[in-house]
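[1] Sequence and predicted structure, then a few things I'm wondering about:
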Amino acid sequence: MSTADTTYTARRTHQDRFVTLRGLRHHLLQWGDSSLVTPERPLLVMLHGWMDVGASFQFAVDALREERCIVAMDWRGFGLSDNGPSDSYWFPDYLGDLDALLDQLSPDAPVDLLGHSMGGNVVMSYAGVRPARIRRLINLEGFGLPDMPPELAPKRVADWLDELKTPQQLKPYPSLEAVAERLIKTNPRLAAEKARWLAPHWSREVDGEWIILGDPAHKRTNPVLYRKAEIVAGWSRIEAPTLWIEGDSTDITKWWGNRYPREDFESRLGVVKQLERHVLANAGHMLHHDQPEALAAHLENFLG
């Protein structure tokens, strides 16, 4: 790519907001005014995945035909939000941050809640413990993780202790173009002009190099086991109509091999009471980048 090439132009511009949640400054992107919020069209909250940022939803927001108030948050340790106060990140903290966010943005009315990947797992768990706070729920490829049996615990804790002794690092990049190329390497379907638009939202310049806006501590092993039974217990308590969307080219075996067979995930999704499912053609895990128009059409039909 060359700097002479075009960059994506956003159809809907966002406002940057900052709120303090549980002692940490969090960055929000807001599209549309709060005056657009009604009981039939409540606030839509979007939550990104691991090593991503809230701006990642820009292409899907642009593809929506109708104006509504939308907020995307950078999780703690990502984007322009503060890093965590410790040297590790815990899944319950994401739930706590989301609860505090809704306390500020919509304390008295349910919201429509969307999450991608890690964010999809957070919103599913949250909807199970705070069912009354969600009107409609959307999960974009939040598959979760393989069940972890108890005998894995000692080694995971030992790995975590070992990793605490060594600072984690992310590779720096010499230019924004190099960041955009890295985004395309991760997702070859990502159009070059979109990669250029994302690059400055995904990184910042420090001493002549471009650093990814993600705390390297996210790379550490999590010593807390992922327990399927606990996840299923939460998902079974979801009351909101739920939309599941995945890309037709997503292959979860490349992440976990045979440790997480598809039928295992299907058994988890099967406990959700009101479930609508769609598969997007020519889309992978970053389906909101690959097919934003098709995604937006499903969102509008589902959200009404």
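    That came through, no problem.
[2] switch to C-alpha atoms for all contacts and neighbour counts from now on
    OK.
[3] check contacts around Ala100.
    21-22 (C-alpha atoms under 8 Å, 6 or more residues apart in numbering).
[4] Surely it forms part of a helix?
    Yes. Assigned with DSSP: H, G, I helix; E, B strand; the rest coil, Ala100 falls within a helix.
[5] Ala297 contacts Leu64, correct?
    Yes. Using C-alpha atoms under 8 Å, Ala297 is in contact with Leu64, at 7.2 Å.
[6] more crowded one of these two?
    Applying other C-alpha atoms under 10 Å to Ala297 and Leu64 shows that Leu64 carries more neighbours, namely 19 against 14.
[7] Next up, the contacts around that one.
    Leu64 touches 293, 296-297, 300, counting by C-alpha under 8 Å, 6+ apart.
[8] from these, which single one is nearest Leu29?
    Ala296 (18.0 Å; C-alpha to C-alpha).
[9] that older thread, PyMOL command for the buried members of the contacts of Leu64?
    Only the buried entries of the contacts of Leu64 go into this PyMOL selection, using 16 or more other C-alpha atoms under 10 Å:
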select buried, resi 293+296
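[10] A further structure is provided below for comparison with the first:
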Amino acid sequence: MYQVKRIAQSTHVPIRTLQYHVQVWGEPAAGKTPLVLVHGWMDVAASYQFVVDALSADHYVIAPDWRGFGRTQAGDVDHFVFADYLADLDFLLDHFAPNQPVNLVGHSMGGNVVMAYAGVRPERIRRLVNLEGFGMPATVAAQAPTRYARWIDELKALHLGQRELRSYDSLDGVAQRLMKTNPRLSRDKAEWLASHWSSRNAQGRWEILGHAAHKITSANLYRVDEALALYRNITAPVLNLIASDNSMELFWKGSYGLQEFQERMKAVPQLETEHIENAGHMLHHDQPERVAAVMERFIA
């Protein structure tokens, strides 16, 4: 199994109505800017371990499990709202870095969160790194009736037990699933991730540490004009890291592409873009040394 170089301290902190699980590497110190890493959809904070191990300097690193992921409970809910991630992050920064801006990194869904948050609280961010946080296809008001209907139908399916996440008969089965999703992921890393990405239930099967309600379609349409307004309000320099494999075509099947995303990013006042070669969407797993080096250079 993968040999960890930097050991994370595990803690729980009160964030709104939840006890948030947070991984912390290093110690706070005068003159040391906190490095906050937020994960993507159906992922966990421990996913950043490989990048943390590849950092050359001694950083104070904070990585939460989002609500309903990892070891942060979901609360008494049957769906999740994007705005809650922004509020959770704000409360988290109040706890760990109340009097200083942070270097903020987000992957995938987490990249979308940090881009929006930086437009809402620009004064809280010193440097921002977006790892493949592309946003979503544009929507129009006419889609609202069918979107609400789909949301309600999916809620009903959840309550009927029809949207449960798949479980696995062994930890190796979870590792195999991770390697199938990402062929670049080595077995040692997959086995290590599997032990943090899942847990054994009362029946002896391994369950993914993600609430099934995360798979429910959002009731709200994605408004590009709103996203651009947030981007324009970002005052921190932004580093946009894009993997060499174009995941956009796989995700959105032609309804939204890399060129459109790059056009949207022109709204960001201070933007730097860099490509990570020989990497897919999980670029922090595929090329952790390269991601760490580019990130450290940017926040130095």
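    Looks like it arrived, so ask away. Treat the numbers as computed from the prediction; the structure is a model and nothing was measured.
[11] what's stretch 85-97 of the first structure aligned against in the second structure?
    Under TM-score structural alignment, the match for stretch 85-97 of the first structure in the second structure covers residues 76-88.
[12] again with stretch 272-279 of the first structure
    Going by TM-score structural alignment, stretch 272-279 of the first structure sits over residues 268-275 in the second structure.
[13] For that stretch, buried residues please.
    Val268.
[14] And the helices in the stretch 151-300 of the second structure?
    Per DSSP state H, counting those that start in this stretch, the stretch 151-300 of the second structure carries helices over the ranges 171-181, 187-197, 224-232, 247-252, 258-264, 283-286, 288-299.
[15] what's the mean distance for the fourth one versus the first structure?
    Following the fit onto the first structure, the mean deviation recorded for helix 247-252 of the second structure is 1.4 Å by mean C-alpha distance after the TM-score superposition for the first structure.
[16] in the first structure, what residues pair with that helix?
    Using TM-score structural alignment, helix 247-252 of the second structure pairs with 251-256 in the first structure.
[17] repeat for the third one
    Mapped onto the first structure using TM-score structural alignment, helix 224-232 of the second structure covers residues 228-236.
[18] Gln58 of the first structure is in contact with Ala10, isn't it?
    Yes. Using C-alpha under 8 Å, Gln58 of the first structure is in contact with Ala10, at 7.3 Å.
[19] who's more crowded, those two?
    Gln58 (23 against 13).
[20] For the counterpart of that one in the second structure, give me its contacts.
    Applying TM-score structural alignment, one finds that Gln58 of the first structure aligns to Gln49 in the second structure. Going by C-alpha under 8 Å, 6+ apart, Gln49 of the second structure touches 4, 6.
[21] chain center to the helix or strand Gln49 of the second structure falls within, what's the gap?
    Using DSSP states H and E, Gln49 of the second structure maps to helix 49-54. Offset of helix 49-54 of the second structure from its chain centre (C-alpha atoms, centre = their mean, to the nearest Å): 16 Å.
[22] cool, and stretch 190-209 of the second structure?
    Distance, centroid of stretch 190-209 of the second structure to centroid of chain: 19 Å (C-alpha atoms, centre = their mean).
[23] ditto for stretch 9-17 of the second structure
    17 Å.
[24] what's in contact with that stretch?
    19-25, 75, 88, 91-92.
[25] cool, and stretch 146-155 of the second structure?
    Under C-alpha under 8 Å, 6+ apart, the answer for stretch 146-155 of the second structure is 78-79, 216-221.
[26] Which residue numbers in the first structure does it align to?
    Going by TM-score structural alignment: stretch 146-155 of the second structure matches residues 155-164.
[27] list the buried ones in that stretch?
    156-157, 160.
[28] can you list those in CSV and add distance to Pro107 of the first structure?
    CSV is the format used below for these (distance: C-alpha to C-alpha, whole Å):
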residue, distance to Pro107 of the first structure
Arg156, 38
Val157, 38
Trp160, 37
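[29] quick revisit: ok, average deviation of the match of stretch 146-155 of the second structure from the second structure?
    Looks like 1.0 Å for stretch 155-164 of the first structure (mean C-alpha distance after the TM-score superposition for the first structure).
[30] Go ahead and name everything in contact with the match of helix 224-232 of the second structure.
    124-125, 127-129, 146-148, 268-269, 271-273.
[31] can you do 6 Å?
    125, 128, 147, 268, 271-272 (C-alpha atoms under 6 Å, 6 or more residues apart in numbering).
[32] So which of those residues wins on neighbours?
    Ser125 (23 neighbours).
[33] Return the residue of the second structure aligned against it.
    Match for Ser125 of the first structure (TM-score structural alignment): Ala116.
[34] Now do the same contact list for that match.
    Leu230.
[35] To which secondary structure element is it assigned?
    helix 109-120.
[36] Make sure Lys5 of the second structure is actually in contact with Val51.
    No. Look at Lys5 of the second structure against Val51 with C-alpha atoms under 6 Å: they stay out of range, at 10.5 Å.
[37] So between the two, which is more surrounded?
    Higher neighbour count among Lys5 of the second structure and Val51: Val51, with 20 against 11, using other C-alpha under 10 Å.
[38] what about the residue nearest to the more buried one when sequence neighbours are not counted, neighbour count?
    Spatially, and ignoring its direct neighbours in sequence, Val51 of the second structure is nearest to Pro288 (4.7 Å; C-alpha to C-alpha, 6 or more residues apart in numbering). Pro288 of the second structure has 21 neighbours, counted by other C-alpha under 10 Å.
[39] before we move on, back to that, mind checking which of the contacts of stretch 9-17 of the second structure land in strands?
    Mapping the contacts of stretch 9-17 of the second structure onto strands (DSSP state E) picks out 19-25.
[40] just to revisit the earlier point, filter the contacts of stretch 146-155 of the second structure down to the buried ones, ChimeraX style.
    Selection command for ChimeraX covering only the buried members of these, criterion 16+ other C-alpha under 10 Å:
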select :79,216,217,218,219,221
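[41] Cross the contacts of stretch 146-155 of the second structure against strands and list the overlap.
    Among the contacts of stretch 146-155 of the second structure, no member falls in strands (DSSP E).
[42] picking that back up, compared with the first structure, how much does the helix holding Gln49 of the second structure deviate?
    Relative to the first structure, helix 49-54 of the second structure is 0.3 Å off (mean C-alpha distance after the TM-score superposition for the first structure).
[43] just to revisit the earlier point, can the contacts of Leu64 of the first structure go into TSV with extra columns for distance to Thr38 of the first structure?
    Shown next, in TSV, are the contacts of Leu64 of the first structure (distance: C-alpha to C-alpha, whole Å):
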residue	distance to Thr38 of the first structure
Glu293	24
Ala296	20
Ala297	20
Glu300	15
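[44] Considering the contacts of Leu64 of the first structure, which are maintained in the second structure?
    On the basis of both residues aligned by TM-score structural alignment, their matches' C-alpha atoms under 8 Å, what survives of the contacts of Leu64 of the first structure in the second structure is 293, 296-297, 300.
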